[in-house]
Each structure stands twice: as C-alpha cells, then as structure tokens.
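Trainee: Give me the fold of what follows.
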Amino acid sequence: MAYRAISLFTPKGMLVLGACVVALSSPALCADVEEVGLRPVPVADAPYSFDSAEQHDIRVQVIARGLAHGYSLAFLPGGDALIVERGARLRLLRGATSAKPELLPTAIAGVPDYSVQDHLHPDDVLGIQDIALHPQFASNGLIYFTYNKPITFDAKAGRLTVSSILASARLDGMRLTSVKDIMVGEPVIGAGGSRIQFGADGVVFVSVGALSTGDIMSAQRLDNIYGKVLRLRLDGSIPADNPFFGRKGARAEILTYGHRDPLGLAIDPRSGALIASEHGPQGGDELNHIQPGRNYGWPTSTYGNEYGGSPLPHAPVAPGTQGPMMTWLPAIAPAGIAFYDATRFAHWKNNLFIASARRGQINGTGAIIRVVFNDKLQELRQEVLLDSLHQRFKDIRQGPDGLLYALTDEADSIVVRLAPSAE
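Mentor: As a prediction, the model looks like this:
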C-alpha cells in the first residue's frame, strides 16, 4: 500500500491530496491508495526475439542481473559501464559491450553512503542518484554524480531534511577520489530524484524533482533548486547568460522552473534542443522542450489528476506557462531518455527512447517507448517495446557499439541489450 500526494487547488486555498484535503501550510495525513499490478514474469538469460514497426527482428538479452533498484547507466570509453543502484552503490559492469559482460561483486568505493541513518522515513530518498562522464573523461577521468545528503532531523515534521547535490570526482580504478560538491541545494523535506546531461557548450544541466511533501509551491519559486532544471559550467560556476543570473532572491543556476519530477534529460542530435521527460501525478506525464526562463506550470498546471482520483484541472496550461511537447494519458512513469544517433538500427535514427516504469498506475506494465519525430520535433508516432518482460524500466542508453542498453528498477534489477537479430 502507498499513497502519492499532489494535485488540485480549491477556491479556499486548500490542496487535494489523494483521499484528503489539507491547508497548503500543513502536513498531509492521507489514506493510502492501493497499488495493483500484474504478477512478475521471470526474465531468462536466453535471448528474446521482438518485432518493431520499422526496425524488424530485434534480439534482447539480459547481460547483467542481481542489481538492487537500478537508476542510471553510463558507458566508459573501453566498453565497461557504470551502474547506479539508487541511493546505495555504484557498480562496474566489466565488458558491457562484449559477448560476456561481468558484473563485479565489489562496489566502487568513495560514493557517499547513508545506508545507516537514524530517523529515516519510507519516503526519504538518500544517497547517489544519477551519474555521467565528463566530456573529456578519457583524458581527465572525471565523473559527475548527484546525491541526496541528510542534513538534520526536523522534530516537528518527524523527517530528515535533505540537500540535493551535484558533485564531481575522479574515477581511479575501483574508487572515487577527489570528491567535490559543486552545487548544493537547500535543506528540505521530501527531496527526490535528479538527472545530469552535458551540453555542447561547456555546460552541464541538472534536473531536480519538486518536493514530495511540505512546501509544494517551492517549484514555482526561484529561491531554491527543487522542481527546476539548472545550468552550470563544468567547474560549478554559473553562466552570466542564465535567465535569472543577478536577480535578487533567485538561484542563478536556474534555467527553467515549475517541474514536478523531471527524471530524464537528453539533447536532440538534429536541433540541439534539450528535452526532459517528466512525471505528472496520476496521468499527465510529459515530454518538455527546455527553453530558458520558462515556467512549466507545476503544481498549478497539469494534465494529470490526483492519485486518489479527481477531475482534471480546467486549465492544464495556465497563462504564462509553457505547455509540454507531448503528454501521456494514462501515465507511463517516464525516467531516463536517449536519442538514437548511431547506425546499427538504421530505421531508428533520431528516434527518442524512453524508459517507462508502468502504464496507467498498473505495476508490471513497464516498457521502452519509442517516439518518432519530424525535423521540427513534432510527434509522428510512438511504439511500445519490451512490455512483455513486465519490468520497471528506469534508464536507457546508446552504447559505444551503437546498440541500446536498458536498466530496470527492481529488487533484482537487470540490464538488457537490444541488437538486430541478423547480426
């Protein structure tokens, strides 16, 4: 049983949360909303064969298993891969692009570890989140990662305060060294997920989810990093052409605001546009074109409804807010995204692939969503792939070999490789 908060405002300044109504300044105590789903399907090591509307005859094979709640996948230059077990560890998949990958049993040392923490609430998200390689990793060995750090215990709320942080480190064999925090968020209750994407002009983008409880309107304010997409230089300094640079009371790192849970970032290889996937509440998941200074509306604008069930808002794109490129009704729980720009899948060139955890609030319905755009980034069609595996997909990446690799978020997470069957 679980509940998720958030959604619609009433005329009297109240907020409907699942099965309860509370004042905006008060903590919510809501009835649980039952989660339902399909029975898990054991995923075998033997290859699976799938068909696709445009790239026929796909072979899918498990190349690693035994991970705990995978979140992020990043390839090293030689074909190894780093895998984040969310909130816990960083693992190395040796020879990820080879015929016989090996998941090393020992985790990479030096990652901030908060596995033993007093006062931990079930909804607190601590520890490592996303990971990405510096554009010049081959020469400098630098990686960037986000993590949530516990700061103190708020006795009134009965919860930890947590800061979301962007850090850099040097990967030295099986250890991170020279760990340095280069962007630190405000201590808050209810910090969530984050993603990293390097830009082509010496900057790094970081998306940070809105708060899951408490100060829900923080996504609409500029005095904090939550519910935002941020833009920094690689050394952590702030570009002077950021839209809120120099504005009193605003975090100068902010590029856009009004986001709920932007758990995927990617750059379109044709236009250079920054694209973000974003969780709505129940329904209303989004794909957004990130444009400097824009307000994407959360929590006052959404195509979704609340987890307890309620009418849709009357103005899903309020005046002064930026509407999404795409929405999903029912929800697909989107996370990591990747544009395909290699040649091994000739008919998938420039398609966007989205890791989907579940569809329509039904557990066991995760998939990879393939979206075809025209040259103006307008949707032409989309296709659901790998849904028969019944996995919660969390990340998808193009490997250095031009194949696709997907990571799941399960108690026993797996990594699968997609390849043309003819090869």
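Trainee: drop to CA atoms for contacts and neighbour counts, all remaining ones
Mentor: Fine.
Trainee: Find the nearest non-adjacent residue to the spatially most central residue of the chain, please.
Mentor: Within the chain, the residue whose C-alpha comes closest to the C-alpha centroid is residue 263; the distance, by Cα atoms, centre = their mean, is 2.0 Å. In space, and not counting its chain neighbours, residue 263 is closest to residue 335: 4.7 Å by Cα to Cα, 6 or more residues apart in numbering.
Trainee: What's the local residue count around that neighbour?
Mentor: By other Cα atoms under 10 Å, the residues close to residue 335 number 27.
Trainee: which SSE is it in?
Mentor: Counting by DSSP states H and E, the secondary-structure element that holds residue 335 is strand 334-339.
Trainee: ok, then the element right after that strand?
Mentor: Once strand 334-339 ends, the next helix or strand along the chain (criterion: DSSP H and E) is strand 352-356.
Trainee: Check the gap between the residue nearest to the centre of the chain and residue 302 for me.
Mentor: 17 Å (Cα to Cα, to the nearest Å).
Trainee: again, but for residue 67
Mentor: From residue 67 over to residue 302 the distance is 34 Å, taken as Cα to Cα.
Trainee: which of the two has more neighbours?
Mentor: Neighbours were tallied for residue 67 and for residue 302 using other Cα under 10 Å; the higher tally belongs to residue 302 (29 against 23).
Trainee: before we move on, the earlier item: what lies in contact with the strand holding residue 335?
Mentor: Outside strand 334-339, the residues that touch it by Cα atoms under 8 Å, 6 or more residues apart in numbering are 72, 262-269, 276-279, 285, 350-357, 393-398.
Trainee: Restricted to buried residues, select the residues you listed in ChimeraX.
Mentor: To isolate in ChimeraX the members of these that are buried, counting by 16 or more other Cα atoms under 10 Å, one can use:
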select :72,262,263,264,265,266,267,268,276,277,278,279,285,350,351,352,353,354,355,356,357,393,394,395,396,397,398
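Trainee: List the ones among the contacts of strand 334-339 that fall in strands.
Mentor: When the contacts of strand 334-339 are checked against strands (DSSP state E), the matches are 72, 262-267, 276-279, 285, 352-356, 393-398.
Trainee: ok, which stretches of the stretch 101-250 of the chain are helices?
Mentor: 137-140 (DSSP state H, counting those that start in this stretch).
Trainee: Is residue 266 in contact with residue 276, as I believe?
Mentor: Yes - using Cα atoms under 8 Å, residue 266 is in contact with residue 276, at 6.6 Å.
Trainee: residue boundaries of the strands in the stretch 151-300 of the chain?
Mentor: With DSSP state E, counting those that start in this stretch applied, the stretch 151-300 of the chain shows strands at 159-172, 175-184, 194-198, 203-208, 228-233, 254-257, 261-267, 274-279, 285-289, listed in chain order.
Trainee: buried stuff in the fourth one?
Mentor: Put plainly, it is strand 203-208. Of the residues in strand 203-208, those buried by neighbour count under the rule 16+ other Cα under 10 Å are 203-208.
Trainee: Here is a second sequence; please produce its structure as well for comparison:
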Amino acid sequence: MKTLALLFFSFFIFNCEAQLKTNDAIPLQEEAVNYRFEAVADGINNPWGMAFLPDGSLLVTEKSGILYHVKNGVKTEVKNVPAVYNRGQGGLMDIELHPDYAKNGWIYMSYSSMEGEGEAGGANTAIIRAKLEDESLVNIEKIYKATPNSKRSHHFGSRITFDNNGFLFFSIGSRGFENENPQDLTRDAGKIYRLNDDGSIPKDNPFVGQANTKEAIYSYGHRNPQGLVKNPFTGAIWEHEHGPQGGDEINIIKKGANYGWQVITYGINYDNSIITNETEKAGMEQPLYYWAPSIAPSGMTFVTSDKYPDWKGYLLVGSLKFQYLELVKLNGDTVIGRKKIATNMGRMRNVKQGPDGYIYMGVEGKGIVKIIPN
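Mentor: Okay, here's the model as predicted:
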C-alpha cells in the first residue's frame, strides 16, 4: 500500500508540474534603471481605471466607488457616481473616453452593480456612459448589465476599449462560475463583448440571430480579463486574463473565437489539483503568450512614445502578484523578451500612456505615478 501511495503521489506531482510549466525560452530580465518616478496623485488606495481628458487632466476610478478628477495635482471627487458593490474584486472599475469625446463628451465606465435579477444581495458587471459637467456625472445611460447577480466576490473583469471602427469592447469575468459561464453562449460572463457606442448590438456580431444566445458576445471562453487595449500599430484588440495558479494569458481577440477556459488551460487549481489535462483542443484558440507561474496581470498599454526609445513598440503589463511593471518585447505578434520595470513599487493595478507621451501607473496604496526617463 505504501508503494502504491508513493506512486500515486509521484504521478500527481508530475502532472501538476507538467501543467504548471514555464515559458523557459523567454526569461524575465531586470531592466537597467534609467528612469525616475514622479507622484501625480496620491491618496488613492486602489486606482483601477484612468482616462486622460483633452485638457491633460485625468479621471481616475477608485475601486471603493469614488471617481476623481485630477488636475495639476489636485484631486476633486466627481458627484453622482452610481452606487457600486464594493466587495472582493467588485467595485468601480474601468473608465474610457469615446474616440470622438471632444465633440460628444461621452465617458464610459464599468462597475459591479446590484441592479437586475439574480441572487439577492449579489451583483454583476455593468457598463454605463455619462457626461461630465461641473464635476458631476450627467446624462447617465446604461449600456449593458450582465446577469444573473451573484454574491460571489470575484471575476468581474472588467476593461473597456474602442477599436478603429468606433465599436465598444468590454470584458466581463466568469464571476466564479467556471463550469457554467465561459463556454455557455446563453449566459453572461467569461466573455468579451462588442457593442455600438450607444449600446445597440452591431448587426455583424458573430452570434446575432442565434436562438437563446447573448448577441453582444464577441468572443468567449475567458476567465477574468483585466487587460483590454487596441494595438495602435495593427488595430487589433489585445486582451490578457488571469489564469488560476499559472496560465495567465495574452490573447488577440478574434470574432466568434473560443479561448478555451476551462476546457483547456496552462494552469492548475490553487490547491495544486488538476483542472484539465488538456492545454489545446481543436476549435479553441492558443494564447499568444502565457505566464506560468502567474503574475496576476492587470492593465496594459502599448508604448508608442519617443520618450522611451528602448520600449517603443512593446507592451507594458502590470503585475499585482509580484508588484512590478512588465515590459513584454514583441516582434509583430510574437513575444521575444520580458523585462521588469518599476520593481517593488506595489501592486500594479493599471498602466496607461498619456497624451503627453509619458507612462502613468496606477499603484495600489500609492495612487498615480509617472515614469520619467533620465
């Protein structure tokens, strides 16, 4: 019996190690520190989303439910922000401007909302748009509300971006229902969605006209996407999502594609048990890149600025787990290198390139910090 038990234990460990494999060909390197940091806005405990206004001022969402307008280092609380379900990973999340904001003034926000059907006292991700007048939100319109509500406190997503055609993309996490939501087109959550800017559904969305299907869905099989951005060089929508223990992914979002969670994954459960022995399957997309072990990615931006010649053309991703900013070096759609930026700063919740060409980080416990090259 002892021999059998030992063999079983060895087989279990082998399988766990096989699942939690590392992209050894691309080691993580230390970046030479040729930059300094400047505090832009402090006293923001969890700066989830950032959006720069045309005048150079900054809107920052605080997860607890506060929207700040930061101008010349002074924070003002914006009024009339919807009530949020501030529990676990839920709260006030991303914020993005309409591509034609200078003309129409629309601001888009995501948050965990208790409105709608489902478990009493629960919530799910909602998207609204509104305008800013006299430091208050006005003309608030609901764009989308995921259902059903749940008391589960994790996997709300949620990032927002626009493509070159003016379509609104946003992410909603699985809400913890790993076996039910991501692969089921009749259910919200575990998906990337595409809408027109007014919330209507584009006629060429991949599942329009299919019975018992959420027609706003653009891609599915996602776990908890907390990075979503347009590649400014190609126009493609890039996404990253949290895996479990290992298996965080970078994906290029394709129309109607299935990204596999949790039928396939490069991660394992937090108790080291196996989720699935499959890492690939016909009809399911492979990630452009995956992290194992997990870095807990949050926020992402492409560097286009001449202020950072060694970073230009590459991707920046925040790491919540290891508290650094990761520079993901690219050759087209292929990852060719990785470097640590801004180490030991704190949990990196978000990163954006501002209209002035500088990189801004949202750091938990610190606020907004700018990277200035020497």
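Trainee: coming back round to it: which residue of structure 2 sits opposite the residue nearest to the centre of structure 1 in the alignment?
Mentor: Residue 263 of structure 1 maps onto residue 226 of structure 2 when the alignment is built from TM-score structural alignment.
Trainee: And for residue 352 of structure 1?
Mentor: So residue 352 of structure 1 corresponds to residue 315, using TM-score structural alignment.
Trainee: Which residue, other than its chain neighbours, is closest to that match?
Mentor: Spatially, and ignoring its direct neighbours in sequence, residue 315 of structure 2 is nearest to residue 302 (4.5 Å; Cα to Cα, 6+ apart).
Trainee: State the distance from that neighbour to residue 223 of structure 2.
Mentor: With the distance defined as Cα to Cα, residue 302 of structure 2 ends up 23 Å from residue 223 of structure 2.
Trainee: Kindly report the same for residue 303 of structure 2.
Mentor: 26 Å.
Trainee: And residue 63 of structure 2, by the same measure?
Mentor: Residue 63 of structure 2 sits 20 Å away from residue 223 of structure 2, going by Cα to Cα.
Trainee: ok, now residue 307 of structure 2?
Mentor: Between residue 307 of structure 2 and residue 223 of structure 2 the distance, using Cα to Cα, works out to 35 Å.
Trainee: Out of the two, name the residue with the larger neighbour count.
Mentor: Neighbours per residue, other Cα under 10 Å: of residue 307 of structure 2 and residue 223, the larger number sits with residue 223, 33 against 16.
Trainee: What separation is there between that one and residue 283 of structure 2?
Mentor: From residue 223 of structure 2 across to residue 283 of structure 2, the span is 17 Å (Cα to Cα).
Trainee: same thing with residue 124 of structure 2?
Mentor: When Cα to Cα is applied, the distance between residue 124 of structure 2 and residue 283 of structure 2 equals 29 Å.
Trainee: neighbour-wise, which of those two wins?
Mentor: Taking neighbours as other Cα under 10 Å, residue 124 of structure 2 and residue 283 compare with residue 124 leading, 32 against 10.
Trainee: Which residue in structure 2 aligns with residue 219 of structure 1?
Mentor: Under the alignment defined by TM-score structural alignment, residue 219 of structure 1 is paired with residue 182 of structure 2.
Trainee: OK, contacts around its match?
Mentor: Contacts here follow Cα under 8 Å, 6+ apart; on that basis residue 182 of structure 2 touches 174, 188-191, 220-223, 261-262.
Trainee: how about 6 Å then?
Mentor: 190, 220-222 (Cα atoms under 6 Å, 6 or more residues apart in numbering).
Trainee: what about the spatially closest residue to residue 85 of structure 1 that is not a sequence neighbour, neighbour count?
Mentor: Ranked by Cα to Cα, 6+ apart and with sequence neighbours excluded, the top spatial neighbour of residue 85 of structure 1 is residue 70, at 4.5 Å. Look at residue 70 of structure 1: counted by other Cα under 10 Å, it has 30 neighbours.
Trainee: Could you check which residue of structure 2 pairs with residue 70 of structure 1?
Mentor: Residue mapping for residue 70 of structure 1 onto structure 2 gives residue 47, with TM-score structural alignment as the criterion.
Trainee: my read: its match touches residue 362, true?
Mentor: Yes - using Cα atoms under 6 Å, residue 47 of structure 2 and residue 362 qualify as a contacting pair, with a distance of 5.3 Å.
Trainee: My read is that residue 172 of structure 2 contacts residue 160, right?
Mentor: No - with the criterion set as Cα under 6 Å, residue 172 of structure 2 and residue 160 do not qualify as a contacting pair; they are 9.9 Å apart.
Trainee: To which residue of structure 1 is residue 59 of structure 2 aligned?
Mentor: By TM-score structural alignment, residue 59 of structure 2 lines up with residue 82.
Trainee: measure its match to residue 184 of structure 1 for me?
Mentor: Using Cα to Cα, which is the criterion applied here, residue 82 of structure 1 is 23 Å from residue 184 of structure 1.
Trainee: between these two, who's got more neighbours?
Mentor: Shown here are residue 82 of structure 1 and residue 184; by other Cα under 10 Å, residue 82 has more neighbours (21 against 16).
Trainee: tell me which element residue 337 of structure 2 is part of?
Mentor: Residue 337 of structure 2 is part of strand 334-341 when elements are defined by DSSP H and E.
Trainee: Read off where that strand ends up in structure 1.
Mentor: Counting by TM-score structural alignment, strand 334-341 of structure 2 falls onto residues 378-385 of structure 1.
Trainee: Now the strand or helix carrying residue 328 of structure 2 on structure 1. Mean distance?
Mentor: Taking DSSP H and E as the criterion, the element that holds residue 328 of structure 2 is strand 324-331. Per the superposition on structure 1, strand 324-331 of structure 2 and its aligned residues are separated by 0.7 Å on average (mean Cα distance after the TM-score superposition for structure 1).
Trainee: tilt between that strand and strand 297-302?
Mentor: What separates the directions of strand 324-331 of structure 2 and strand 297-302 is an angle of 50 degrees, with axes from the mean of the first three to the mean of the last three Cα atoms, to 10 degrees.
Trainee: Just name whatever secondary elements strand 324-331 of structure 2 is in contact with.
Mentor: With contacts defined as 3 or more Cα pairs under 6 Å, 6 or more residues apart in numbering; DSSP states H and E, the secondary structure elements packing on strand 324-331 of structure 2 are strand 315-319, strand 334-341.
Trainee: JSON lines please, covering the ones you listed and showing distance to residue 31 of structure 2.
Mentor: Conversion of those to JSON lines gives the following (distance: least, Cα to Cα, whole Å):
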{"stretch": "strand 315-319", "distance to residue 31 of structure 2": "13"}
{"stretch": "strand 334-341", "distance to residue 31 of structure 2": "6"}
